[in-house]
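# Have a look at this fold, sequence not included:
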């Protein structure tokens, strides 16, 4: 047994030494590779520098010429556009509530009227006669009712006679109330102050219940209503900034959203908004069309680039090229490729979320004719 151990122990020691030697050789190989890699990078960098110096001195070498765009942080906002039309809460058509001949029209189209002012009178002679007749009958019915009440209180007469007198009195009273209401209807008055926009009948014509008489508009409080796609439901709120353009009068108005609808129309997947307008001069008319730009995103500082500078590779990744000039010269430089993460895009400008530090000089003209690590000449 001792002899077996004598032979086993040296073999184990030799195995440990062999493993240590192998690890040492591996580390040496790795260190040598790293050293060569560093040396290669240094050589490649020096070659680039030499190429630039040679290019500057050798007039026979042709370079792609490029122009540069300096990246800067600046405010950025994103808008989307919808279309709407002008509406007014007080834009109503007044209808006839009784029948008769148009006796007199007291206003003209375009005239400003006050609340309660008489607009149209309908012939009410028949109604007045009926009122006179009803009043006479009511007086008699009232007298009979009072007498019958006293008799009934004394136990004289029948209950039927008392109830008949009471019923006739109350019926005539109701009829008189109806006739007085009809008399009031025969005189059309303004329910609010505004402008007479249109008069439908002419004097002497016959009218009846439900026929339009006058359109009355108050334009001191108007707004634009628009349908907004459902996708923007969390981007628009009361107070959101809006810019409206009225093409028909070539007018632009800065405004704010005054109301956001809470209902999604299932037919077109939109919700309604109202944008307020200050229209003291009556410039904006009902149903006038407007394009509405709504701000749904903004930031005070953002790196942005013109859209035409940003390119895409076959995998759909966005990138730009920057210019890094060689030491000792401002004109000759190397092209560097930067992959980008993009944010919002609006009006030809795109927000850059990552991929740039903000100090780069981005290649503008000539960007689609160069490649990474290529030497190019910068022109102003």
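Thanks, I have the structure now. Remember, predicted model here, so these are calculated numbers, not experimental data.

# from here on, contacts and neighbour counts on C-alpha atoms
Noted.

# Which strands or helices does the strand ranked longest in the chain pack on?
Longest strand in the chain by number of residues (criterion: DSSP state E): strand 289-306. The contact analysis (3 or more Cα pairs under 8 Å, 6 or more residues apart in numbering; DSSP states H and E) places strand 289-306 against strand 73-88, strand 241-246, strand 349-354.

# looking at those, which is closest to residue 362?
Nearest to residue 362, of all the helices and strands packed on strand 289-306, is strand 349-354, at 12.7 Å by Cα to Cα.

# Which is the succeeding secondary structure element to the closest one?
Remark: after strand 349-354, the chain's next helix or strand is strand 361-363, criterion DSSP states H and E.

# Run through the neighbouring helices and strands of that next one.
When contacts are defined as 3+ Cα pairs under 8 Å, 6+ apart, strand 361-363 sits against strand 68-70, strand 318-325.

# what's the offset of the longest one from the middle of its chain?
Remark: strand 318-325 is offset 36 Å from the chain centroid, using Cα atoms, centre = their mean, to the nearest Å.

# Quick one: residues contacting residue 166.
Neighbouring residues of residue 166 by Cα atoms under 8 Å, 6 or more residues apart in numbering: residue 145.

# Which helix or which strand is home to it?
Going by DSSP H and E, residue 166 is in helix 159-185.

# can you check residue 213 too?
Secondary structure assigned from DSSP H and E places residue 213 in strand 212-217.

# Next secondary structure after the longest helix seen in the chain?
As assigned by DSSP state H, the longest helix anywhere in the chain is helix 2-57. As assigned by DSSP H and E, the chain's next helix or strand after helix 2-57 is strand 64-66.

# A further structure is provided below for comparison with the first:
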């Protein structure tokens, strides 16, 4: 054997040993994972309506008795206080009827007293006394009616408000119940919006997140509304229902009934209300004791930490988490069964946002 052969045979075990030696200090590669950031669930449904401003109350004032109009104290756009006189009829006939009823009552009272005296002396019968009593009672009622008619001949404002329209002319002859003036209570302005029947059928008061109104003459401003009532009778022509909401009092404009507004309503479904956190079902794992867990990603260390959570109802491919994580946490949403606490991972791409 030559020297070259001996050297080759001698160096072969050394080469084999060198090639087969493992790297003792090599760290395992970081596992690729999908990471998403948890956020609070926002509104799921947004609606836009055309609304109309309404007064809190609107009343057409009318006399309960008929007669000729003598005084009309109001004009369109006039503000009135509760109890202020709005109009008055000619009072002559009503005053005459009141005096006549008063005289007849005095006569009936005199007759009743005479019949009572005669009955006590045994001269008049009980029937005569009862007839006089009946006549007296009728005259009491007649005087009350006459005084009420005299009072009703003067029309006053039932509340403080704005006279939006005068409906009669001076010195007109009015029938009972004929409207004289329309008064609107502006102590609280409201907005009425039409709501379709399919939305009414599925609406839940707890679903309302926010409702706001805007006006074209106040650009870039929205005003929060407060629910007041829902009219349960549908409009005969449009088959829609009316929702009524109150406007705030501090709007920097002269808002009047009849103005139009755009109303924005944000609704959330019952299982996705604001304040709830939902995660994909694929993000959920289970500890050896059966408790649900998720793995929270720490960007600073590049590792994941196991965290026990409390879960709620399941909706499609998501589950509600009521405790354990909060908005802003980054969680692994795929392959959690292969993860361990403290394991080094690398996000598959830029963290997505879950809302």
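Arrived safely, thanks for sending. All values derive from a computational prediction rather than experimental measurement.

# Can I take it that residue 249 of the first structure is in a helix?
No - read with DSSP: H, G, I helix; E, B strand; the rest coil, residue 249 of the first structure is coil and lies in no helix.

# Please tell me how far it sits from residue 92 of the first structure.
Remark: distance between residue 249 of the first structure and residue 92 of the first structure (Cα to Cα, to the nearest Å) = 24 Å.

# what does residue 340 of the first structure give?
In terms of Cα to Cα, residue 340 of the first structure sits 56 Å off from residue 92 of the first structure.

# and those two? which has more neighbours close in?
Using other Cα atoms under 10 Å as the criterion, residue 340 of the first structure and residue 92 rank with residue 340 on top: 18 against 14.

# tell me which strands and helices the strand holding residue 213 of the first structure is in contact with?
Packing partners of strand 212-217 of the first structure (3+ Cα pairs under 8 Å, 6+ apart): strand 91-95, strand 194-199.

# Spit out the contact partners of the residue positioned nearest the centre of the first structure.
Residue closest to the mean C-alpha point of the first structure, counted by Cα atoms, centre = their mean, is residue 294 at 4.0 Å. Contacts for residue 294 of the first structure were tallied using Cα under 8 Å, 6+ apart; they are 79-81, 236, 240-243.

# residue in the second structure matching it?
Using TM-score structural alignment, the partner of residue 294 of the first structure in the second structure is residue 265.

# Report the spatially closest residue to that match, excluding sequence-adjacent ones.
Counting by Cα to Cα, 6 or more residues apart in numbering, residue 265 of the second structure lies nearest to residue 211, which is 4.3 Å off, once chain neighbours are set aside.

# what's around that neighbour, how many residues?
Residues lying near residue 211 of the second structure (other Cα under 10 Å) number 20.

# any idea what it aligns with in the first structure?
For residue 211 of the second structure, the aligned position in the first structure is occupied by residue 242, per TM-score structural alignment.

# And residue 49 of the second structure, by the same measure?
Under the alignment (TM-score structural alignment), residue 49 of the second structure maps onto residue 82 of the first structure.

# ok so, going back, strand 91-95 and the helix or strand following the strand holding residue 213 of the first structure, what's the angle between them?
Going down the chain from strand 212-217 of the first structure, the next helix or strand is strand 222-229, by DSSP H and E. Here the directions of strand 222-229 of the first structure and strand 91-95 differ by 110 degrees (axes from the mean of the first three to the mean of the last three Cα atoms, to 10 degrees).

# start and end residues in the second structure for stretch 136-153 of the first structure, please.
Using TM-score structural alignment, stretch 136-153 of the first structure pairs with 103-120 in the second structure.

# And stretch 204-213 of the first structure, by the same measure?
With TM-score structural alignment applied, stretch 204-213 of the first structure matches the range 171-180 in the second structure.
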